[in-house]
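Colleague: here are the coordinates; sequence isn't available:
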């Protein structure tokens, strides 16, 4: 993995965890969506993004998010190397199969 991508992943997870510790789950989810896009092809990190989204959903009392993240954690571990919907933000309110546009910044990191 290139160093810029690794730094971006580390920053996204660190910022998300800082926001979760401060109980600012909405802000954490923005960082977790970024982490999700950057880690889609890396099973453990991909699953970690979904686990933290589950935690953010729990903080918000959003059972749709919590329940939606459970199967996504398992799917991330099993299918990340086979197929992922590129650009998908990973949230429960979005189809797990829906590809989504990627910002130019993230596209460059993923190249």
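Modeller: Done, it's in. Bear in mind that the values here come from a model prediction, so they are computed numbers and not experimental data.
Colleague: For the rest of this, base every contact and every neighbour count on C-alpha atoms.
Modeller: Fine.
Colleague: got a list of what the residue nearest the centre of the chain touches?
Modeller: Nearest to the geometric centre of the chain sits residue 36, at 2.5 Å (Cα atoms, centre = their mean). Neighbour list for residue 36: 46, 49, 50, 88, 89, 90 [criterion: Cα atoms under 8 Å, 6 or more residues apart in numbering].
Colleague: let's bring in a second one:
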């Protein structure tokens, strides 16, 4: 994982973990979604991100999210390895596994900087 991308991913994950520890699961999930956009092209960060989404689903007793994350954990690494990840996908169970989505402008800037 590129250093810039890893730094941004790690920052979003750290915010999410801090929010998880304060039981602010809605904002935690928001930052996990942002981290997903950044990390989905890399198998290990991608899978770790879905693990944390699963943990949030369990805390919220959200069976739809739990089932969705279990499925994503099984396929996340494989998709990353083979480059089969949809651009901008936020990774939640409310979004189709292969659905592309717009990337938030601040995250878009990170990808632009990577390609310079």
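Modeller: Arrived safely. Computed from a prediction, not measured in an experiment: that's the story for all the values here.
Colleague: How about stretch 47-63 of the first structure, which residues are buried there?
Modeller: 47-59 (16 or more other Cα atoms under 10 Å).
Colleague: which one of the residues you listed is nearest residue 110 of the first structure?
Modeller: Residue 110 of the first structure lies nearest to residue 49 out of the buried residues of stretch 47-63 of the first structure, by Cα to Cα, at 16.6 Å.
Colleague: For the helix or strand where that closest one lies, enumerate the helices and strands it packs against.
Modeller: Assigned by DSSP states H and E, residue 49 of the first structure belongs to helix 43-60. Counting contacts by 3 or more Cα pairs under 8 Å, 6 or more residues apart in numbering; DSSP states H and E, helix 43-60 of the first structure is packed against helix 25-39, helix 63-79.
Colleague: closest one to residue 105 of the first structure among those?
Modeller: helix 25-39 (10.8 Å).
Colleague: how about the contacts of residue 36 of the first structure in TSV, adding distance to residue 21 of the first structure?
Modeller: Formatted as TSV, the contacts of residue 36 of the first structure follow (distance: Cα to Cα, whole Å):
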residue	distance to residue 21 of the first structure
46	20
49	15
50	17
88	25
89	22
90	21
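Colleague: and which of the residues you listed is nearest to residue 30 of the first structure?
Modeller: Closest to residue 30 of the first structure, out of all of the contacts of residue 36 of the first structure and judged by Cα to Cα, is residue 89, at 9.2 Å.
Colleague: how many other residues sit next to the closest one?
Modeller: 26 (other Cα atoms under 10 Å).
Colleague: Just give me the match in the second structure for it.
Modeller: Using TM-score structural alignment, the partner of residue 89 of the first structure in the second structure is residue 90.
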